[in-house]
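# sharing a sequence plus its predicted fold:
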Amino acid sequence: MGRKVRDFIVINLGIAMVALGMYFFLMPNNLATGGANGLAIVINSFIPALSVGILMIIINLVLFIVAFLAIGKNFGIKTIYSSLGVSFMILILEKIIPIQKSITGELFLELIFGIIISGGGMAIVFNENASTGGTDIIAKILNKFFHINLGKAVLLADLSITVMAGFAFGPRLSMFSMLGVIINGFIIDSIIEGLNMNKQVTIISSKYEEVRKYIIEELEKSSTIYEAIGGFSDENKKVIVSIMGRREFIRLKNFINTIDQDAFVTVNNIYEVFGNGFGSFTH
């Protein structure tokens, strides 16, 4: 129950960030940076009677129906909730805080802020095994029927929308939208890596037993012990390997420093870990 509440809160935080980034920075500048929102911005330019929020709901509903018929239920309830959540939040913002023009008049500045905020929200949603819909559903359909790699399919779908933006708003905004798509990809990847980053620590210490006990009893982490022979000293040594979060690593480093300043420690960043107390394969 606690896990479900936590997932619900985190997904809603991501949804809010996506909606706020799009509504306050991308939409006023007609920056169609892919997804259902980008397509809605383009369509809105030809049919202004339909708001972007309404169009996003229509686009996502159509895509859900197509996805159910074409690829089944594989994209999951979280994706339906997240994509409709973004659409409804933008619709509400249009009603209570109508925006007619750019906040600062600085196109590039607002592109960067919009992409950072909305891309950060997308990363949070993706990290919860969901998505904000739109382009992702198109990408899955392209992947199934045309065997196009999912990453390439997402990029192809997003770039297609930016090309449409060129017809609606001219080449300048189309090129800014393309730039936004590219930056968005880097931001999402970087944030997801940061959210999931752990430390793989390898330790060779004369105080090996104390270190092992500290990892298990104080940090409540497991470890693997290897038998090794020193290449220079030709002595038998025990090597401890453990994976932990950044906070636990700082505590471990300070502990090792107090008991054995001659310990040999190497550290690697690990971005995905499954099983044994870490993430599940299905989450």
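All right, it came through fine. Residues are numbered from 1 along each chain as shown.
# alpha carbons only for contacts and neighbour counts from here, please
Noted.
# other SSEs contacting the helix ranked longest in the chain?
Secondary structure of the chain per DSSP state H: the longest helix is helix 171-196. Applying 3 or more C-alpha pairs under 8 Å, 6 or more residues apart in numbering; DSSP states H and E, one finds that helix 171-196 contacts helix 107-127, helix 150-169.
# residue 184 is nearest to which of those?
helix 107-127 (5.5 Å; C-alpha to C-alpha).
# and the angle for the closest one with helix 171-196?
Following axes from the mean of the first three to the mean of the last three C-alpha atoms, to 10 degrees, one obtains 40 degrees for the angle between helix 107-127 and helix 171-196.
# could you pull out the helices for this protein?
Assigned helices in the chain, in chain order: 2-21, 35-46, 52-71, 76-96, 107-127, 135-146, 150-169, 171-196, 208-213, 246-259 (criterion: DSSP H).
# out of the ones you listed, the one nearest residue 238 is which?
Short answer: helix 208-213, nearest of the helices of the chain by C-alpha to C-alpha, at 7.1 Å.
# and that closest one, which residues are buried?
Residues of helix 208-213 classed as buried: 208, 211, 212 (neighbour count, 16 or more other C-alpha atoms under 10 Å).
# wait, what's in contact with the first one?
If I follow you right, that is residue 208. Counting by C-alpha atoms under 8 Å, 6 or more residues apart in numbering, residue 208 touches 238, 240.
# next up, a structure to set beside the first:
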Amino acid sequence: MDFFDRTSPYLRLARVDKPVGILLLLWPTLGALSVAASGHPPLHLLATFILGSVLMRSAGCVANDLADERFDAHVTRTKHRPLASGAISRTQARSFLAMLLMLAALLLLHLNALTGLYALGASAVALCYPFGKRVFGVPQVVLGVAFSFGIPMAFAAVLDSVPAVAWWLCAANLFWVVGYDTAYAMVDRADDLLVGVKSSAITFGRYEVLASGFCFATYLGIFAALAIVSQWTTAFWLGWTGALGCVVDQYFKIRSRDPALCFQAFNRAHRAGLCMFTGLAVALT
């Protein structure tokens, strides 16, 4: 057995073969880093947050699969995952999770204490998220909090404080996450109902498309308000317009309620984040 054969199940467990989740976490974090550093974030912080996003998203996927192993085996889309299929044991997965968290912790050694405190909060929420699906009707909100922690961390790393603009960016990101992850939940709705897992697609019922559209509109609206107050330049508005186009494309796919199109909408969600980050980075440079 060669190296790739031995590592492939671990890479799949960490979803390295599906990088969309990394991008969904990365773009808002880098956008916050650009705002905090007035468009000129230090290279060592860029490298730290990029690597940290990869490690924490991977750790979140492993924790999710450990918690959902018995559910994943009964869901069409997830039954072939390494844990659910038996390619990796629970002991091996726990060891891999510990290694990922340790590597992420090492990144904090050269950052200030405030950033470390937010990192602890991010880790706690990320590890709790899989269990939120058992008790909370809209677990996408918990995911949104987890995926937004990189924003105050970025401000803390640059400024050693977290100003109001960071929390507005968090609010925008939270709505964005609920919007695109509702599309993801619509793919698994039938299976989730069978196994008893909660999701926004189930809780919102026939209003799930409207709810997703409202979240997208709020995401764009908060960014527009911040741009006006902060007097961001035309470059930002070009990025914002690109994000608008991406969101509209997602919405029309979701509106079909076709699982294949909903999954496609989710996989394209990162494009809106890329547009918004690019607009911010150029406008602030």
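That came through fine. This structure is a prediction, so every number in the text was calculated from the model and none was measured.
# what's the TM-score once they're superposed?
For these two chains in superposition, a TM-score of 0.29 is obtained (TM-score structural alignment, normalised by the length of the first structure); 142 aligned residues with a C-alpha RMSD of 6.4 Å.
# related to what we said a few turns ago, would TSV of the buried residues of helix 208-213 of the first structure with distance to residue 117 of the first structure be doable?
Listed next are the buried residues of helix 208-213 of the first structure as TSV, based on distance: C-alpha to C-alpha, whole Å:
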residue	distance to residue 117 of the first structure
208	45
211	41
212	42
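# just to revisit the earlier point, pick the most buried one from the helices and strands packed on helix 171-196 of the first structure.
helix 107-127 (a mean of 22; mean count of other C-alpha atoms under 10 Å).
# what's the angle from it to helix 76-96?
With the same axes, to 10 degrees applied, the angle from helix 107-127 of the first structure to helix 76-96 works out at 150 degrees.
# which elements pack onto helix 107-127 of the first structure?
Applying 3+ C-alpha pairs under 8 Å, 6+ apart, we find helix 107-127 of the first structure packed against helix 2-21, helix 171-196.
# got the angle for it vs helix 2-21?
Using the same axes, to 10 degrees, helix 107-127 of the first structure lies at 160 degrees relative to helix 2-21.
# show me what the helix or strand hosting residue 225 of the second structure is packed up against.
According to DSSP states H and E, residue 225 of the second structure maps onto helix 208-230. On a contact count with 3+ C-alpha pairs under 8 Å, 6+ apart, helix 208-230 of the second structure meets helix 164-187, helix 200-203, helix 234-255.
# could you dump those into a markdown table and include mean neighbour count and distance to residue 210 of the second structure?
As requested, these are exported to a markdown table (neighbours: other C-alpha atoms under 10 Å; distance: least, C-alpha to C-alpha, whole Å):
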| stretch | mean neighbour count | distance to residue 210 of the second structure |
| --- | --- | --- |
| helix 164-187 | 24 | 10 |
| helix 200-203 | 22 | 11 |
| helix 234-255 | 20 | 9 |
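# between those helices, which one is nearest to residue 103 of the second structure?
helix 164-187 (25.2 Å).
# distance from the chain centre to the next helix or strand after the closest one, please.
As assigned by DSSP H and E, the chain's next helix or strand after helix 164-187 of the second structure is helix 189-195. Distance of helix 189-195 of the second structure from the chain centroid (C-alpha atoms, centre = their mean, to the nearest Å) equals 23 Å.
# one more: stretch 145-160 of the second structure?
14 Å.
# same question for stretch 150-163 of the first structure.
17 Å.
# about what we covered before: so for residue 278 of the second structure, which of the helices and strands packed on helix 208-230 of the second structure sits nearest?
helix 234-255 (6.2 Å).
# now that closest one against helix 164-187, angle please.
Using the same axes, to 10 degrees: helix 234-255 of the second structure against helix 164-187 is 20 degrees.
# any idea of the angle helix 234-255 of the second structure forms with helix 208-230?
If you take the same axes, to 10 degrees, helix 234-255 of the second structure sits at 170 degrees to helix 208-230.
# buried sites along the helix or strand following helix 234-255 of the second structure?
Using DSSP H and E, the helix or strand that follows helix 234-255 of the second structure towards the C-terminus is helix 259-267. Residues of helix 259-267 of the second structure classed as buried: 259, 261, 262, 263, 264, 265, 266, 267 (neighbour count, 16+ other C-alpha under 10 Å).
# which strands and helices lie in contact with helix 259-267 of the second structure?
Under the contact rule (3+ C-alpha pairs under 8 Å, 6+ apart), helix 259-267 of the second structure is packed against helix 164-187, helix 234-255.
# relative to residue 49 of the second structure, which of the ones you listed is closest?
Of those, nearest to residue 49 of the second structure by C-alpha to C-alpha is helix 164-187, at 16.0 Å.
# any idea how far the closest one is from the chain center?
Here helix 164-187 of the second structure is found 9 Å from its chain centre; the criterion is C-alpha atoms, centre = their mean.
# now do stretch 99-108 of the second structure
That offset, for stretch 99-108 of the second structure, works out to 19 Å (C-alpha atoms, centre = their mean).
# please apply the same query to stretch 161-175 of the first structure.
26 Å.
# got it, and stretch 162-177 of the first structure?
With C-alpha atoms, centre = their mean, you get 26 Å for stretch 162-177 of the first structure.
# what of stretch 123-130 of the second structure?
Chain-centre distance of stretch 123-130 of the second structure: 12 Å, with C-alpha atoms, centre = their mean.
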